[in-house]
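Asker: Next one to model:
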Amino acid sequence: MNKKIFSRALVILGLTFGLSEISISATTSYPEAPIKLVMPYPAGGMSDVSARTIAEVLSKKIGGNIIVENRPGAASTVASNWMVHQKPDGYTLYAAPVSLVLNPILQTEVGYKPYEDFTPISMLLYSPFVLQINKDLGANNVKELVALIKAHPGKYAIGTSGVGSINHLAAEYFINQFGLEMIVAHYKGGSPAAKDLVGGQIQVMFSAANEAAPMMAAGRTKGLAVTTSKRLSMLPAVPSMNEAAGIDDFEAVFWMALMAPKNLPPEIQTKLSTAMQELNNDPQLIQKTNALGVQFHASSPQEVVDNLRQDEKKWGGIIKKLDIKP
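Answerer: Predicted coordinates for the structure are as follows:
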């Protein structure tokens, strides 16, 4: 072989090997600095507290320090827009909500593309809802509630925590599923809606499980069904909507996933996803998140994409059909 060609081949081989060494070294040493986990909601809420609980355990798992930074606004679009301009080095992660894929449909303009601008890592949590009613409404189960509403079209109101929120979409899904005619009353958050549910200004509402449980326990409301396919460990006496109504396709949950800006190195994506999935076997973490009213669930990156596409089709279809605008 020509000596010059041989020398060049050795140089190329050396460079390739060197780059491989750098890649392996970067992965094994990651993380070398604190990791920022961006939360698109205010501090102190269910999503924030739950994500902080998971982040604390994940920090120990990967031998790093994860710091939560809250960037609320525009139903998570503020945080989503900010994330696409961050370095894909693994030191800025995102607790991305389901609204990541819904806001481009709901809002006039967003500064990101949900599939192209983010790297999926793992699911984080699921937050189910409880179908609650005013305690004096006169229905003891879902079938009785549906019959009551059908007997009085337009009389009863169902509350939401805001236009385009998941519990608003769940309300529209409920109305459509059972062919009901109801007033849909929008509030600025779940708390004022829950207050009016107790007061009787509205009669029905889908509430986050952690918010519904204490109200039900105190006898202030009645919980008729949960919006997951199975019963919840924190409310074992409450049937699923499918069970209560005799149907097989009613499911409505809020979820969050761990994501990063696009072009995250595959080695870091794999390291974080693997670490997350190992937490599925942590009974203390599962117990803590269950107590908060959410279900911890880590997954492969593909499951994140599957959930995005599934909810884009499901909720996006409802948004477009009803021309829902924030």
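Asker: From now on I want contacts and neighbour counts done on CA atoms only, so please keep to that.
Answerer: Noted.
Asker: can you pull out the strands in the chain?
Answerer: 35-39, 66-70, 92-97, 118-134, 157-160, 183-186, 204-208, 221-226, 253-261, 295-296 (DSSP state E).
Asker: and those, which is most packed in?
Answerer: Using mean count of other Cα atoms under 10 Å, the stretch among the strands of the chain with the largest mean neighbour count is strand 204-208, at a mean of 28.
Asker: what angle sits between that one and strand 221-226?
Answerer: Counting by axes from the mean of the first three to the mean of the last three Cα atoms, to 10 degrees, strand 204-208 lies at 70 degrees to strand 221-226.
Asker: which helices and strands does strand 204-208 pack with?
Answerer: Helices and strands touching strand 204-208, by 3 or more Cα pairs under 8 Å, 6 or more residues apart in numbering; DSSP states H and E, are strand 118-134, strand 157-160, helix 166-178, helix 190-199.
Asker: Packing partners of the last one?
Answerer: Applying 3+ Cα pairs under 8 Å, 6+ apart, we find helix 190-199 packed against strand 118-134, strand 157-160, strand 204-208.
Asker: Residue 189: which of the ones you listed is closest?
Answerer: Distance to residue 189, taken as Cα to Cα, is lowest for strand 157-160 among the helices and strands packed on helix 190-199, at 7.7 Å.
Asker: For that closest one, name the packing helices and strands.
Answerer: So strand 157-160, by 3+ Cα pairs under 8 Å, 6+ apart, packs with helix 166-178, strand 183-186, helix 190-199, strand 204-208.
Asker: Buried deepest among these, which one?
Answerer: Comparing these by mean count of other Cα under 10 Å gives strand 204-208 as most buried, with a mean of 28.
Asker: another one to check against the first:
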Amino acid sequence: MTIPRRALLALTCAAAALLPVAAVAQTTDWPTKPITMVVPYPPGGVNDLVARAVADRMSQSLGKPVIIANRAGAATTVASNFAAKAAPDGYTIYAAGTSLVINPTLQGNVQYDTKRDFRPVSLMSVTPFILHVHPALPVADLAGLVAHARANPDKLNIASSGIGATNHMAAELLKEAAQIRLVHVPYKGGAQAGQDVAAGNAQMMFSAAIEAMPLLDGKLTRAIAISSNKRSPAFPDLPTIEEAGGPKGFNVIFWQAMVVPAATPQPIVDRIYAATRKAVEDPELQKQFGRQGVELRGSTPEELQQLFDREEKTWGTLIREKGIKAE
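Answerer: Now for the predicted structure:
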């Protein structure tokens, strides 16, 4: 049977009219299946543990499992490239780290644009770094460290988790601001670098609080200052870099933040935002991670975008001026 042209046109228009209704219904019903949270780090580290704790609380809020997918590699670029190209349907969310805004300048060949491909949702956590030294280094504070470094240019090693890692950026910023010449020694991870500081193969480094704690407790290294612009409740007696006489406004933290593909619908973003904020504001989780020097902290999407812009400008400028290249 042949359908008259006028009737066919009417059917087509009716079907087209139903498409927005179906899309709205799909958005309203979200989530109807498990959600994947991409984590750019291997299992077991503090960033993975934060993501898993947040994912667990989000599962309770959203009524569907939030499943962790660890996609480590290429200094987190593997995960960032994957998340940027994921379907913008709310079923792939990304627990991004500071390298999200560092890598486009450092790597130069990433397959994403932070502003174009991602939509900021909320900050999740911030972790300051502890500047600590080998006990044999004849310094008691930051002023002594700077003076010793100036008297011994290019003779002291400062370790890091790797080229372009946030603690490497902290080291370069300190070198620049204090006008000291230290030899940067990159490692494949903060734990290995810390062990070499304890062994005396490097004289100092900025370590994530949780990685510095066992070395400090065992008297294997000595703390000098903390990299954030305020003291950490986990180390209340440890001065900030600025308090210790260092550069004013010095504030280097590692952050984790929730982002989604840019075209994710607003109603879904709103639900992810609410679930993320509820998770990071959980008193039990805050206490649990606070003991490890990690501050769970939420933000508005606008505040997170402002953080991205500041960090991208700070680290991009430093990388270009210092000619820092990825391995």
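Asker: Can you pull the TM-score for these?
Answerer: Put the two chains on top of each other and the TM-score (TM-score structural alignment, normalised by the length of the first structure) is 0.90; 314 aligned residues with a Cα RMSD of 2.1 Å.
Asker: rewinding a little: between the helices and strands packed on helix 190-199 of the first structure, which one is nearest to residue 324 of the first structure?
Answerer: Here strand 157-160 is closest among these (Cα to Cα), at 13.3 Å.
Asker: Now the closest one on the second structure. Mean distance?
Answerer: Here the mean offset of strand 157-160 of the first structure against the second structure after fitting is 1.1 Å, by mean Cα distance after the TM-score superposition for the first structure.
Asker: hmm, back to that, now render the strands of the first structure as a markdown table, adding distance to residue 215 of the first structure.
Answerer: Formatted as a markdown table, these follow (distance: least, Cα to Cα, whole Å):
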| stretch | distance to residue 215 of the first structure |
| --- | --- |
| strand 35-39 | 27 |
| strand 66-70 | 28 |
| strand 92-97 | 26 |
| strand 118-134 | 9 |
| strand 157-160 | 16 |
| strand 183-186 | 20 |
| strand 204-208 | 10 |
| strand 221-226 | 6 |
| strand 253-261 | 20 |
| strand 295-296 | 20 |
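Asker: that older thread, can you list the helices and strands packed on helix 190-199 of the first structure in JSON lines and add distance to residue 151 of the first structure?
Answerer: Listed next are those as JSON lines, based on distance: least, Cα to Cα, whole Å:
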{"stretch": "strand 118-134", "distance to residue 151 of the first structure": "17"}
{"stretch": "strand 157-160", "distance to residue 151 of the first structure": "14"}
{"stretch": "strand 204-208", "distance to residue 151 of the first structure": "16"}
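Asker: Tell me which of the ones you listed lies nearest to residue 269 of the first structure.
Answerer: Nearest to residue 269 of the first structure, of those and by Cα to Cα, is strand 118-134 at 5.9 Å.
Asker: could you give the angle of the closest one to helix 166-178?
Answerer: 70 degrees.
Asker: now the angle between helix 190-199 and strand 118-134 of the first structure, please.
Answerer: Going by the same axes, to 10 degrees, strand 118-134 of the first structure makes 20 degrees with helix 190-199.
Asker: so strand 118-134 of the first structure matches what in the second structure?
Answerer: Aligned by TM-score structural alignment, strand 118-134 of the first structure corresponds to residues 118-134 of the second structure.
Asker: How far off centre is the matching stretch?
Answerer: Computed by Cα atoms, centre = their mean, to the nearest Å, the chain-centroid distance of stretch 118-134 of the second structure equals 6 Å.
Asker: Ok, stretch 177-196 of the second structure next?
Answerer: Counting by Cα atoms, centre = their mean, stretch 177-196 of the second structure comes out at 19 Å from the chain centroid.
Asker: what sits against the spatially closest residue to residue 41 of the first structure that is not a sequence neighbour?
Answerer: Leaving aside its chain neighbours, residue 41 of the first structure sits nearest to residue 72 (4.4 Å; criterion: Cα to Cα, 6 or more residues apart in numbering). With contact set as Cα atoms under 8 Å, 6 or more residues apart in numbering, residue 72 of the first structure has these partners: 39, 40, 41, 42, 78, 79.
Asker: Residue 40 of the first structure now?
Answerer: Contacts of residue 40 of the first structure (Cα under 8 Å, 6+ apart): 70-73, 75-80, 95-97.
Asker: if we can go back for a sec, would TSV of the contacts of residue 72 of the first structure with distance to residue 288 of the first structure be doable?
Answerer: Converted to TSV, the contacts of residue 72 of the first structure look like this (distance: Cα to Cα, whole Å):
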residue	distance to residue 288 of the first structure
39	19
40	22
41	20
42	20
78	29
79	26
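Asker: quick one: which two of these are the most distant?
Answerer: Longest span within the contacts of residue 72 of the first structure, Cα to Cα: 42 and 78, 12.0 Å.
Asker: buried stuff in the top helix by length along the second structure?
Answerer: Longest helix of the second structure, by residue count under DSSP state H: helix 5-29. By 16 or more other Cα atoms under 10 Å, the buried positions in helix 5-29 of the second structure come out as residue 27.
Asker: Could you list every helix and strand that it packs against?
Answerer: helix 266-280.
Asker: Tell me the counterpart of residue 5 of the second structure in the first structure.
Answerer: Using TM-score structural alignment, residue 5 of the second structure has no partner in the first structure.
Asker: Next one: residue 5 of the second structure relative to residue 18 of the second structure, how far apart?
Answerer: Distance of residue 5 of the second structure to residue 18 of the second structure, given as Cα to Cα, to the nearest Å: 20 Å.
Asker: Also residue 264 of the second structure?
Answerer: Taking Cα to Cα, one finds residue 264 of the second structure at 21 Å from residue 18 of the second structure.
Asker: what does residue 157 of the second structure give?
Answerer: 66 Å.
Asker: before we move on, back to that, which residues are in contact with the longest helix of the second structure?
Answerer: With Cα under 8 Å, 6+ apart, helix 5-29 of the second structure has contacts from 265, 267, 268.
Asker: got a winner among these for most neighbours?
Answerer: Within the contacts of helix 5-29 of the second structure, neighbour counts (other Cα atoms under 10 Å) peak at residue 268, which reaches 20 neighbours.
Asker: List the contacts of that one.
Answerer: 27, 30, 89, 90.
Asker: Then residue 101 of the first structure?
Answerer: Per Cα under 8 Å, 6+ apart, neighbours of residue 101 of the first structure: 114, 308, 311, 312.
Asker: run the last query once more with 7 Å
Answerer: 114, 308, 312 (Cα atoms under 7 Å, 6 or more residues apart in numbering).
Asker: and the first one, how many neighbours does it have?
Answerer: By the other Cα under 10 Å criterion, the neighbourhood of residue 114 of the first structure contains 18 residues.
Asker: give me every residue that touches it.
Answerer: 100, 101.
Asker: Distance check, it against residue 283 of the first structure.
Answerer: From residue 114 of the first structure across to residue 283 of the first structure, the span is 32 Å (Cα to Cα).
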